[in-house]
Structure formats: structure tokens, C-alpha cells
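Quick check, what structure comes out for this input:
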Amino acid sequence: MTAVQNDANETGANIDWTALEAAALDAMKSAYAPYSNFPVGAAAFTADGRIVSGCNVENASYGLTLCAECVLVGNLQMTGGGLLRAFYCVDGGGNVLMPCGRCRQLLHEFRAPGMELMTTQGIKTMDQVLPDAFGPEHLEGTR
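As a prediction, the model looks like this:
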């Protein structure tokens, strides 16, 4: 499968959502969720066409648990960095999940312009799922 398809006229049309879903499902199989029994997998296309993924990693000290999105962003940085173009997240049953507020903020930091997410209500932009977001551009001394 290719990351980018030729038809880019409508929202989500230039993204291979099937490939992202498959990558998220594959990532979910590596989740470490012995406490909640709620495995999560996430996958994203980067602006340069790579797929990065992550899974949740729980901890006996629940507050130290890493969401799949956190692991995904770590994977992004470890594999060359860049920006995220499209995102997909699933639970253990393969159902689409929305990132929590913390993870929406994390994804916002690493978004490419026009980043899209598969949501429980279909494809939405990052601006739609985190309107009026705070980002690096709001910090003094950053670009």
C-alpha cells in the first residue's frame, strides 16, 4: 500500500486510511496493558510519507502510564523526526479511539499543516479536535 493516493480533492482523500488502520492494529498487539486490559495502538503518516506507530505501556504506578500517542511521538523522534500528516488510533477490538486532551496537545506539537485524524465521527482536522490550541508559537523566544 502507498501512503499517499492521487485524489486529494476532499478531506482524507489523499491518505491511505486502510494502511494507517492496519498499522494501528498491529501496534495495538504490542501494548502492555496488564492493569486496565485496554490495549491501544496508534499510527500516523509523517509529512514525508513514513508510518510511525506506538502502543500504550502501562505501569503499576498508574500515573506513569504512557499513552500510545506518547510512544508514537517518541518513535517519530527516534526515526528521524518530522511532522505528522494523518493519525489513527484503535482499542483492542479495533474500534477507533479519540486521543485524550493531553495526547491531542502532544499531537498538535508535532502536526504538519492540515493534519487529519480518524475520529469516532469520521475524519477531522487537528484544528477541529483541538480548537484554539496552545503551541510553541505562543512561547516567548521560540519561532
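
okay, CA-based contacts and neighbour counts for the rest of this
OK.

Could I get the full set of strands for this structure?
Under the criterion DSSP state E, the chain carries strands at the ranges 40-46, 51-55, 84-91, 111-119, 122-125.

Give me whichever of the ones you listed is most buried.
strand 40-46 (a mean of 29; mean count of other Cα atoms under 10 Å).

So what's the gap between that one and the chain middle?
In terms of Cα atoms, centre = their mean, to the nearest Å, the centre of strand 40-46 is set 5 Å apart from its chain centre.

Which elements pack onto it?
helix 17-28, strand 51-55, helix 68-78, strand 84-91 (3 or more Cα pairs under 8 Å, 6 or more residues apart in numbering; DSSP states H and E).

most centrally placed residue in this protein?
residue 87 (4.1 Å; Cα atoms, centre = their mean).

Am I right that that residue is in contact with residue 20?
Yes. If you go by Cα atoms under 8 Å, residue 87 and residue 20 touch, sitting 7.4 Å apart.

Before we compare anything, build this one as well:
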Amino acid sequence: MSLLKAATEVRLRAYAPYSNFKVGAAIRAASGAIYSGCNVENVAYPEGTCAEAGAIAAMIAAGETQIAEVLVIADSPLPVSPCGGCRQKLSEFGEGGVKVTMTTLDGNAQTLTLAELLPGVFTQAHMDRS
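Modelled structure (predicted):
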């Protein structure tokens, strides 16, 4: 299955009764396996989860920890970009050169690397005191 197909299919299952903005995300892990997630809203808005976070959780639950590629899709006029929190989450498991494709339902797509999406990423190195 392709990243586009996985993200498109899971997007349809998003729980977005408040915004009606359904998002799907798919991650290809280093093994080649694909994990997907969709946004899940909550009436207490900050308690919802993003599609990228769901895909990461599925990858971790399967025992993998390395992202090789990401695709995010939404019904939007512009390619939908991961929020700041998801950029940091993706960077926890992906190197700076990992490609992130952001696309719309009608195929308007943009691809950037994690480093381009999150310059100056906060990493473990910032916490080392040695």
C-alpha cells in the first residue's frame, strides 16, 4: 500500500465533529511498514489528537522507532502542514532529511524535509550536560 492510499483511507475515519476538518497521516518506517493515523477531536479542544500523532503511536505500538517518510492529507485548498507539536513529534523519530509530503484531496502537494519544517529542532543534545 502507498502512503497516499493509507493516509487517504484513514482520513475518512477521522473523528472531527467540531471542525469537520478531517486529516489523515501515514508514516513509512525504516522497515518499510506503513502506519496511519487520523485526527480525533474532543469537545475540550486541547484534548484532541492530530493524525500524525496517531500514526506515530501506531508505529511505536508495532515496535518500530524510525520514520523514513511521511504523508499528510486533508480537504484543504493548500497542502496541510503538520502543526508545531507534530513537527517536534516527527523529529523525535525521524532524521532531518526525512521527506514530508503534504497534499490536498485534489493533488496539490508540497514536499519538504523535517529539517525544513522544523529548523532549530529541540533534541536530546540540548539536555546533555557533559
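
TM-score for the pair, please.
Remark: TM-score between the superposed chains equals 0.86 [TM-score structural alignment, normalised by the length of structure 2]; 125 aligned residues with a Cα RMSD of 2.2 Å.

one step back: kindly reformat the helices and strands packed on strand 40-46 of structure 1 as JSON lines containing distance to residue 130 of structure 1.
Formatted as JSON lines, these follow (distance: least, Cα to Cα, whole Å):
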{"stretch": "helix 17-28", "distance to residue 130 of structure 1": "21"}
{"stretch": "strand 51-55", "distance to residue 130 of structure 1": "21"}
{"stretch": "helix 68-78", "distance to residue 130 of structure 1": "15"}
{"stretch": "strand 84-91", "distance to residue 130 of structure 1": "14"}
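
of those, which approaches residue 38 of structure 1 most closely?
strand 84-91 (6.9 Å; Cα to Cα).

List the superposition-based mean deviation of the closest one with respect to structure 2.
Strand 84-91 of structure 1, aligned to structure 2 and superposed, deviates on average by 0.7 Å (mean Cα distance after the TM-score superposition for structure 1).

which residue packs closest to residue 80 of structure 2, ignoring adjacent ones?
In space, and not counting its chain neighbours, residue 80 of structure 2 is closest to residue 102: 5.6 Å by Cα to Cα, 6 or more residues apart in numbering.

related to what we said a few turns ago, which stretch among the strands of structure 1 comes nearest residue 73 of structure 1?
strand 51-55 (7.8 Å).

Can you find the partner of the residue nearest to residue 80 of structure 2 in structure 1?
When structure 1 is aligned by TM-score structural alignment, residue 102 of structure 2 is paired with residue 119.

Give me the range in structure 1 that stretch 20-34 of structure 2 lines up against.
So stretch 20-34 of structure 2 sits over residues 37-51 in structure 1, by TM-score structural alignment.
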